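Participant: Build me a model from this:
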Amino acid sequence: MWTVLIPALALLALGLTWGRELPVALVIVVALLLAGAVLAAVHHAEVIAHRVGEPFGSLVLAVAVTVIEVALIVSLMVSGGERTATLARDTVFAAVMITCNGIVGLSLLTVTLKRRIAVFNAEGTGKALATVATLTTLSLVLPTFTTSARGPAFSPAQLGFAAVVSLALYGLFVVTQTVRHRDYFLPVARTGGRSGPENGSSTQDGAPFEPDEHAPRPSGRTALTSLGLLLVALVSVVGLAKVESPVIELAVSSAGLPQAVVGVVIALLVLLPETIAAIRAARRDQVQISLNLALGSAMASIGLTIPAIAVASIWLDGPLLLGLGGTHLVLFALTAVVSTLTVVPGRATLMHSGVHLVLFAAFLFLAISP
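Facilitator: So this is what the prediction gives:
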């Protein structure tokens, strides 16, 4: 019953604390409800995923989290003025680094510690990675080099073009993932058990299989109930993250940290449900689901945020700075190269997970100490 009770309590707490300054005790209570709502969101997302099958289940969680994340970014930018000119860029780029290095690295680490070799479908994962790289370059890299507007920003026409192509490319990928080439995004079965170069044999891919075939499929009513509770939990997660954001901003300011750290912390909080879901899938040796969640979340974060920000910019008073700085450009380029080398073979080892996690650690360290 906690998966029903916690989202309801979190939503109630959101209504009672919205727009108010909280004492320390209530800040702690809100943080605990936020953590509980994250766990509840993961549970309900897995129920829906088991009902509709992959890759639809991964898509539900990625899109639901991202839609509400966009609402959070826009609301903070509307109320923050010029101080939040880089919030969209910081949050979206943090989401890309968290998903492509943090979630991917942890998922591969979980599988390779248990099975030595992580097996996944390189065709589907490669398409997702190519889409993420293209969206990131068009939306966050090009503004640094364009000359129509001052600073690392798009002109209105350029922003409109980036918004249209981002939405179109994301929509094309969704069709590819769910209709045209759905089998490319299904988990692959092992035919050789625990095998690899260490014991003289090679790991082979079997036929695609649906996750959790041993568990009974939830009824339609159960899935609809979980869908409603998932939305409640996600609204609570993002809303309570916004309630906690003044405390986060105060802590960042008091510690003398860059303003970009706020975007990183928000992205970490919002992506917690997907992180936990990805690691749980990896523990079941379903690394393809983990990669679907990670790259799908990065893709949705850009493909839905940039169009929303483009529309919201009509009412925003301050500037909208989307272009990445030199440090982030280097990190993104290195992430793109490393991710390509990880995906192309269709198999990954402990070394691959270590490289991704080091890149994620470098991103966090440089966010704190640029």
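
Participant: can we go C-alpha only for contacts and neighbour counts from here?
Facilitator: OK.

Participant: any idea which element the closest residue to Lys242 other than its chain neighbours lies in?
Facilitator: Nearest residue to Lys242 in three dimensions, chain neighbours excluded: Leu72, at 7.0 Å (Cα to Cα, 6 or more residues apart in numbering). Following DSSP states H and E, one finds Leu72 within helix 56-80.

Participant: tell me which residues in the strand or helix carrying Leu366 are buried?
Facilitator: Using DSSP H and E, Leu366 falls within helix 350-368. Of the residues in helix 350-368, 350, 352-357, 359-361, 363-364, 367-368 count as buried by neighbour count, 16 or more other Cα atoms under 10 Å.

Participant: Out of the residues you listed, flag the one nearest to Val174.
Facilitator: His356 (25.5 Å; Cα to Cα).

Participant: my guess is the closest one meets Gly105, correct?
Facilitator: Yes - under the criterion of Cα atoms under 8 Å, His356 makes contact with Gly105 at 5.0 Å.

Participant: quick revisit: dump the buried residues of helix 350-368 to a markdown table, plus distance to Val235.
Facilitator: Shown next, in a markdown table, are the buried residues of helix 350-368 (distance: Cα to Cα, whole Å):
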| residue | distance to Val235 |
| --- | --- |
| Leu350 | 36 |
| His352 | 35 |
| Ser353 | 32 |
| Gly354 | 34 |
| Val355 | 34 |
| His356 | 30 |
| Leu357 | 29 |
| Leu359 | 30 |
| Phe360 | 27 |
| Ala361 | 29 |
| Phe363 | 28 |
| Leu364 | 26 |
| Ala367 | 27 |
| Ile368 | 28 |
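
Participant: one more to put side by side:
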Amino acid sequence: MKYIRLVLINVAVFFGLLLILSIAAYFIEANRIKTFFTFTAPAQAVYFQPDSIAIFIHKPNIHLLDNWGTPEEKISTERRTNNLGFREDVDIVEKQPNEYRILVTGDSHTDGVLKHNTESFINIWEEKLNASDSIFQYNCMNGGSGFYTFRNYHGFLKKYTDLKPEVFLINVFTGNDFREAAIFEDDRTSVSNVYKSVWMRFRRKFQSSDQKAIPYNQGLEQTLFFESFPAEKERTMQLAQQYLLKIQEICKQENIRLIVTLLPSKLDVNPTFRKEVQTLHNLDDATMNINQELSKKLADFLSKENIEFFDLKPALQNATEKVYWDQDLHINENAHRIIGELLYEKVIF
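Facilitator: Below is the predicted model of the structure:
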């Protein structure tokens, strides 16, 4: 009897400690998530500011220089914003009679990891349009921002509708926009969401050094997240579609042409890199196809809703030069040039 009682006490103590650890883990992770959205961390505070409509935007009139890259690929990149916080060198003023405005948003790939703003696909597109047309003055405005996802795209359009753009283009990064969609909802610190965040942090912590050497957030983390939580694919796709329908409605009301581009990750463009990651993480083909599966579902939805879109994957796959940075797997200046030229050729005005 004494033995049984001792066992029960030990079991109770074990589960009590487990409960305490679980509660502590919840509050630590929930606080980490909340803190992110205050944008007070030094790396955030110099570049971002909270916004009641778009959640956050770039600070206006900043000029930052970043030195980074791998030993074989060292570069200096410039982050310069104009009076509205857009990645443009020129301020946005009152719209001119012959001005044709194209408002662009997207995540960090659109924001641009580039030496100069002029290298972005948005500015390359603008330059080619103006070189070929003497009637309109095309003004392509880069409102892309790191961390943006579908809720931000909707809020961004609402915030800047008064700029009266003729076109609104969303550059959806299919490598992490779906994963991040749930994080940006108001229930981001629910028990379910925090548990998933803790699990992914735990999973990352116990990866091998070789696994950790692969940049994580530009395609791989989303793949591993949906491998761990497959039911989330449907939920995040619903969020994406929900916000795109809201965006479509605003565009109809304001007589704005809506265009979506689907930007793939390096995992879905470079077969050699894809095989390396698959082998290193011991992932099956179904898991490796998750991002492409989501991209296909979104493309089918866009077709069904008659939303104009372009899949950028074929153009990037056919490139003869490197199109992603080694350091963090963002698209490089070659990819921006290819995308800018594609938009010039494909988008007819």
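
Participant: Overlay the chains and give the TM-score.
Facilitator: Superposed pair, TM-score by TM-score structural alignment, normalised by the length of structure 2: 0.28. Supporting alignment: 161 aligned residues with a Cα RMSD of 6.5 Å.

Participant: tally of neighbours for the residue nearest to Lys242 of structure 1?
Facilitator: 18 (other Cα atoms under 10 Å).

Participant: That one contacts Ser236, correct?
Facilitator: No - counting by Cα under 8 Å, Leu72 of structure 1 stays clear of Ser236, with 11.4 Å between them.

Participant: what sits in contact with each of these two?
Facilitator: The contact sets of Leu72 of structure 1 and Ser236 do not overlap (Cα atoms under 8 Å, 6 or more residues apart in numbering).

Participant: how far away is the spatially most central residue of structure 1 from Arg89 of structure 1?
Facilitator: Geometric centre of structure 1, nearest residue: Ser297, 3.7 Å, by Cα atoms, centre = their mean. As for Ser297 of structure 1, its distance to Arg89 of structure 1 is 16 Å (criterion: Cα to Cα, to the nearest Å).

Participant: Which neighbouring elements make contact with the helix or strand harbouring Thr261 of structure 2?
Facilitator: In the assignment (DSSP H and E), Thr261 of structure 2 maps to strand 257-263. Applying 3 or more Cα pairs under 8 Å, 6 or more residues apart in numbering; DSSP states H and E, one finds that strand 257-263 of structure 2 makes contact with strand 167-173, helix 232-254, strand 308-311.

Participant: Go again with 6 Å.
Facilitator: Under the contact criterion of 3 or more Cα pairs under 6 Å, 6 or more residues apart in numbering; DSSP states H and E, strand 257-263 of structure 2 touches strand 167-173, strand 308-311.

Participant: list the buried ones in stretch 24-43 of structure 2?
Facilitator: Result for stretch 24-43 of structure 2 [16+ other Cα under 10 Å]: buried residues Tyr26, Glu29, Ala30, Ile33, Phe39.

Participant: should've said stretch 285-296 of structure 2
Facilitator: Thr287, Met288, Ile290, Asn291, Gln292, Leu294, Ser295.

Participant: Identify all contacting residues around that stretch.
Facilitator: The contact list for stretch 285-296 of structure 2 (Cα atoms under 6 Å, 6 or more residues apart in numbering) is empty.

Participant: what's the first-to-last distance across it?
Facilitator: First residue to last in stretch 285-296 of structure 2 (Cα to Cα) measures 16 Å.

Participant: The stretch 1-150 of structure 1: helices as residue ranges?
Facilitator: Ranges of helices in the stretch 1-150 of structure 1, per DSSP state H, counting those that start in this stretch, are 2-17, 24-52, 56-80, 87-97, 104-115, 122-136.

Participant: how about the ones you listed in TSV, adding distance to Gly206 of structure 1?
Facilitator: Converted to TSV, the helices of the stretch 1-150 of structure 1 look like this (distance: least, Cα to Cα, whole Å):
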stretch	distance to Gly206 of structure 1
helix 2-17	35
helix 24-52	21
helix 56-80	21
helix 87-97	30
helix 104-115	16
helix 122-136	13
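
Participant: re the thing from before, roughly how far out does the helix holding Leu72 of structure 1 sit from the chain middle?
Facilitator: Centroid separation between helix 56-80 of structure 1 and its chain, computed with Cα atoms, centre = their mean, to the nearest Å, is 10 Å.

Participant: repeat for stretch 32-48 of structure 1
Facilitator: Using Cα atoms, centre = their mean, the offset of stretch 32-48 of structure 1 from its chain centre is 15 Å.

Participant: Going by neighbour count, list what's buried in that stretch.
Facilitator: 33-48.

Participant: Max pairwise distance over those: which two?
Facilitator: Across the buried residues of stretch 32-48 of structure 1 (Cα to Cα), the longest gap, 22.3 Å, separates Leu33 and Ile48.

Participant: Tell me which helix or strand comes right after the helix or strand hosting Ser226 of structure 1.
Facilitator: Per DSSP H and E, Ser226 of structure 1 falls inside helix 220-254. Next in sequence after helix 220-254 of structure 1, counting helices and strands by DSSP H and E, comes helix 260-270.

Participant: Can you give the distance from that next one to the centre of its chain?
Facilitator: That offset, for helix 260-270 of structure 1, works out to 12 Å (Cα atoms, centre = their mean).

Participant: next one: stretch 231-244 of structure 1
Facilitator: Distance, centroid of stretch 231-244 of structure 1 to centroid of chain: 16 Å (Cα atoms, centre = their mean).

Participant: ok, back up a step: deepest in the core, which of the helices and strands packed on strand 257-263 of structure 2 is it.
Facilitator: Of all these, strand 167-173 has the most neighbours on average by mean count of other Cα atoms under 10 Å, namely a mean of 23.

Participant: Who are the packing partners of the helix or strand following that one?
Facilitator: Next helix or strand after strand 167-173 of structure 2 toward the C-terminus (DSSP H and E): helix 177-183. Applying 3+ Cα pairs under 6 Å, 6+ apart, we find helix 177-183 of structure 2 packed against no helix or strand.
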